[in-house]
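Chemist: let me see the structure of the following:
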Amino acid sequence: MRKASILAAAALIAVAGAAFAGTTTFRAMDTYDGQVLAAQNGHTLYTYDKDARDVSACYGSCAADWPPYIANPTAQPFGHFSFVVRKDGQKQWALNGEPLYFRANDKKPGDVTGASVSNLWQVARPA
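Modeler: As a prediction, this is how the structure comes out:
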């Protein structure tokens, strides 16, 4: 009986660890624009100067060009990373309260085609 309890506790810890592991979806990436914050897939992340703290201003055609970095439903905030709740209820990753986005024109890991676009988009840098 005790062995079963220990195994159950170990399984619970493993599940909790896996849920937390889903939140580590960021990495630093070296690019020609210096080190950038990227998603786990290596695609560069950006911030938008028109966003308010903890609020996204990028919807419609803006979000088509700059897709929001949507969190996995089981992800949990950690460190400098939190969530912004979008109008549709989805959780978007944020760094220090600034919503994070991809650039649709970035085709491969390390691309930084969105750097300083319209002087409104900034490459996110590792925290």
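
Chemist: make it CA atoms for all contacts and neighbour counts henceforth
Modeler: Fine.

Chemist: now the spatially most central residue of the chain: which helix or strand?
Modeler: With distances taken as C-alpha atoms, centre = their mean, Trp93 lies nearest the centre of the chain, 4.1 Å away. Following DSSP states H and E, the helix or strand that holds Trp93 is strand 91-95.

Chemist: following up with a second sequence; could you model it the same way so I can compare the two?
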Amino acid sequence: MYPKVLLGLAMAFSVQVWAAPVQTADSSEGEILTNEAGMSLYVFDKDEAGVSNCNDTCADNWPPLAASKEDQAAGDYGIITRSDGSLQWSYLDQPLYLWKQDKAPGDMTGDGKFDVWHLAKP
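Modeler: Just a heads-up that it's a prediction; the model follows:
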């Protein structure tokens, strides 16, 4: 009996599921996507499907929602490779970003910025 239980436990703990670190939240702008800490996520009009065009200073101001090599795309959430080789989460092929001026969960100060940044919405 014990070997079966131990084998079952070993199998259960060896399987890991990596989900996108994204959740939805209600806001004054309707339902939006946030990171796990509740910080608003944004999309950039100048991106192309599956391609980030926000690099260098842009990425300093709009940090990409980073993915790791161990993460796996699932459903509407994908992982793109940025021009510097780092990985970034996307939603429906739109790369996802944070905004450095947002300081607390629920802040949405980047929405409409420069007419090209918008809250990511499901």
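
Chemist: overlay the chains and give the TM-score.
Modeler: Once the chains are laid over each other, their TM-score by TM-score structural alignment, normalised by the length of the second structure reads 0.89; 122 aligned residues with a C-alpha RMSD of 1.7 Å.

Chemist: hang on, the earlier thing: quick check: the strand holding Trp93 of the first structure aligns to which part of the second structure?
Modeler: The aligned range for strand 91-95 of the first structure in the second structure is 87-91, by TM-score structural alignment.

Chemist: mean deviation of the matching stretch from the first structure?
Modeler: Mean deviation of stretch 87-91 of the second structure relative to the first structure after superposition (mean C-alpha distance after the TM-score superposition for the first structure): 0.5 Å.

Chemist: does the residue nearest to the centre of the first structure touch Pro99 like I think?
Modeler: Yes - here Trp93 of the first structure reaches Pro99: they are 6.0 Å apart, a contact under C-alpha atoms under 8 Å.

Chemist: mind listing the strands for the first structure?
Modeler: Assigned strands in the first structure, in chain order: 26-31, 34-39, 46-48, 81-85, 91-95, 98-99, 121-123 (criterion: DSSP state E).

Chemist: next, format the ones you listed as CSV and append distance to Asp111 of the first structure.
Modeler: Output for the strands of the first structure, formatted as CSV (distance: least, C-alpha to C-alpha, whole Å):
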stretch, distance to Asp111 of the first structure
strand 26-31, 7
strand 34-39, 10
strand 46-48, 12
strand 81-85, 22
strand 91-95, 20
strand 98-99, 19
strand 121-123, 11
